[in-house]
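A.B. asks: The sequence isn't on hand, but the structure is:
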């Protein structure tokens, strides 16, 4: 059964053609389902049938004209690429397409991570594994925070960015965004900004 609107079905069929050429495999389209909740991309789960007649699920993240979060898709793709085959659970990347010529908008493709998302309204969703899941959560965040950026693909995004100035650059950028969107002066927020400005990371030697 093919799910989704008529426009989505056409998109899913075009996606299967693209992926067949990209991976040099024969895929046939089964279904496409919009995943709601992402603020920066249109996200779809696309089910395809491969040459062995097995169902394979892919995640297709497509740029949109307007979004709640301003992000560069290449930044997202490179961030995922830094953690491929590591202990940080990220999906296996398939493709990044920056042109709108292929499917009407820039997009990225990845394999689907198996699992289910618990309802935020179910307070018992994680019983009896709350402590274990919490421990894993903070360990993963620690691995991300301590990741060595020396050979990171993220550094390819700008030759001018260095480990010593990227923090200051991002702080200045988001302070400007916050102040532009604020309805008035926000004392607590301004205090937090001043604290961040006073505690910039020390320059790395060497």
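C.D. replies: That came through, no problem. All figures in this text were calculated on a predicted structure; none of them were measured in a lab. Residues are numbered from 1 along each chain as shown.

A.B. asks: going forward, measure contacts and count neighbours with C-alpha atoms only.
C.D. replies: Fine.

A.B. asks: At the geometric centre of this protein, which residue do we find?
C.D. replies: residue 76 (4.8 Å; CA atoms, centre = their mean).

A.B. asks: What are the boundaries of the helices in this protein?
C.D. replies: For the chain, the helices defined by DSSP state H occupy 6-23, 73-82, 130-145, 166-181, 187-198.

A.B. asks: which other residues reach the last one?
C.D. replies: For helix 187-198, the surrounding residues in contact (CA atoms under 8 Å, 6 or more residues apart in numbering) are 168, 171, 175.

A.B. asks: May I see these organised as TSV, with neighbour count and distance to residue 114 added?
C.D. replies: Formatted as TSV, the contacts of helix 187-198 follow (neighbours: other CA atoms under 10 Å; distance: CA to CA, whole Å):
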residue	neighbour count	distance to residue 114
168	13	37
171	15	35
175	14	37
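
A.B. asks: Just put these in CSV and tack on distance to residue 18.
C.D. replies: Below are the contacts of helix 187-198 laid out as CSV (distance: CA to CA, whole Å):
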residue, distance to residue 18
168, 40
171, 39
175, 40
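
A.B. asks: Please identify which of those is nearest to residue 65.
C.D. replies: Closest approach between these and residue 65, by CA to CA: residue 175, at 23.6 Å.

A.B. asks: Setting aside sequence neighbours, what's the nearest residue to the closest one?
C.D. replies: The shortest distance from residue 175 to any residue other than its chain neighbours is 7.4 Å, reached at residue 193 (CA to CA, 6 or more residues apart in numbering).

A.B. asks: Okay, one more to line up with it:
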């Protein structure tokens, strides 16, 4: 894990910020230790709290988790109904931090990752958490991309098919390393089913790419209100129901028997009384967008397939000695478990 010295040169960052925000005597930097991709730094600049997003150290320009693309979408959404942090600046060169980066204001509030916020523990608040998640997703999917300058932000035609192809390729890469330890034959059946069931037509919209509870921040106070949507690095133009399927994967229902793996990946408190069920999330999404959610099994299976592919890559990196993360090791059994999960959705054993 890189430390702060690997990520920021304070002597170079300070004049960059001073030129844009004015001088200050109070300047601090702290690395945020959550996440698996782009690096997040919390910066104190006088009485202003900032966030810097940059790629991990050692990445090349071609593979550096394009933070400038993330900046582009967050900046474009500033005056829309989608809650996002206020952008401050971007820097495309490597002279300040050794890589491109961007700066935004830090939002006040809380992220619900695995623990329910005490202030949201009553029935009304629990219902509102789900409603906020759906309403904000609907706001993302109904953005006028032409009006905000994102009309060339991706190629929505054929998006779902490309997702199937992409994650199949990731499996193939990982299997070169992992099959010597164990095989996952069910994954091939899942991939074939997805390939045969890609919807002929789909809506085109801005998609977030990783929309779930721990990628939004809830503003202080009650009732629950999303103050900002975070982590836009996977965003593009595509099929919005892929976002919905991803949200549903990370939203356990009360009757779900969660495996130990899922208990480490998804919040379990959505199983508690008064939280919206997956079916209720879909109904509200249809109401807010005017879109009828057809082929829900495809999008839910695709979400599991994507997560399983990520898991298989994690396991491959663990076997290569590139990570000692406990989650990566858990994927030896976790990916076969997810393959079974996807198969149960296909067979109708896990309805909405």
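C.D. replies: Okay, I see it. Note that this is a predicted model, so its numbers are computed, not measured.

A.B. asks: follow-up on the earlier one: how far away is the residue nearest to residue 175 of structure 1 from residue 174 of structure 1?
C.D. replies: Separation of residue 193 of structure 1 from residue 174 of structure 1 (CA to CA, to the nearest Å): 10 Å.

A.B. asks: Tell me the spacing between residue 43 of structure 1 and residue 114 of structure 1.
C.D. replies: 16 Å.

A.B. asks: now do residue 7 of structure 1
C.D. replies: Taking CA to CA as the measure, residue 7 of structure 1 falls 27 Å from residue 114 of structure 1.

A.B. asks: likewise residue 73 of structure 1?
C.D. replies: 23 Å.

A.B. asks: before we move on, what about residue 151 of structure 1?
C.D. replies: With distances taken as CA to CA, residue 151 of structure 1 is found 29 Å from residue 114 of structure 1.

A.B. asks: just the helices of structure 1: most buried one?
C.D. replies: Ranked by average neighbour count under the criterion mean count of other CA atoms under 10 Å, the helices of structure 1 are headed by helix 73-82 at a mean of 17.

A.B. asks: any residues touching that helix, and which ones?
C.D. replies: In contact with helix 73-82 of structure 1 (CA under 8 Å, 6+ apart) are residues 63, 90, 91, 93, 96, 107, 108, 152, 153, 154, 157.

A.B. asks: Map residue 127 of structure 1 onto structure 2.
C.D. replies: Using TM-score structural alignment, the equivalent of residue 127 of structure 1 in structure 2 is residue 121.

A.B. asks: Show me what the residue nearest to the centre of structure 1 lines up with in structure 2.
C.D. replies: Checking TM-score structural alignment: residue 76 of structure 1 goes with residue 70.

A.B. asks: same check, this time on residue 151 of structure 1
C.D. replies: Using TM-score structural alignment, residue 151 of structure 1 lines up with residue 147 in structure 2.

A.B. asks: quick revisit: who has more neighbours out of residue 43 and residue 114 of structure 1?
C.D. replies: Neighbour count, other CA atoms under 10 Å: between residue 43 of structure 1 and residue 114, residue 43 has more, with 21 against 7.

A.B. asks: Tell me the residue in structure 2 aligned with the more buried one.
C.D. replies: Matched by TM-score structural alignment, residue 43 of structure 1 corresponds to residue 40 in structure 2.

A.B. asks: burial measure for residue 185 of structure 2, as a count.
C.D. replies: Neighbours around residue 185 of structure 2, by other CA under 10 Å: 10.

A.B. asks: separation between it and residue 191 of structure 2?
C.D. replies: Separation of residue 185 of structure 2 from residue 191 of structure 2 (CA to CA): 10 Å.

A.B. asks: Check residue 21 of structure 2 too.
C.D. replies: From residue 21 of structure 2 across to residue 191 of structure 2, the span is 51 Å (CA to CA).

A.B. asks: Please apply the same query to residue 16 of structure 2.
C.D. replies: Taking CA to CA, one finds residue 16 of structure 2 at 48 Å from residue 191 of structure 2.

A.B. asks: Ok, residue 85 of structure 2 next?
C.D. replies: Distance from residue 85 of structure 2 to residue 191 of structure 2, by CA to CA: 37 Å.
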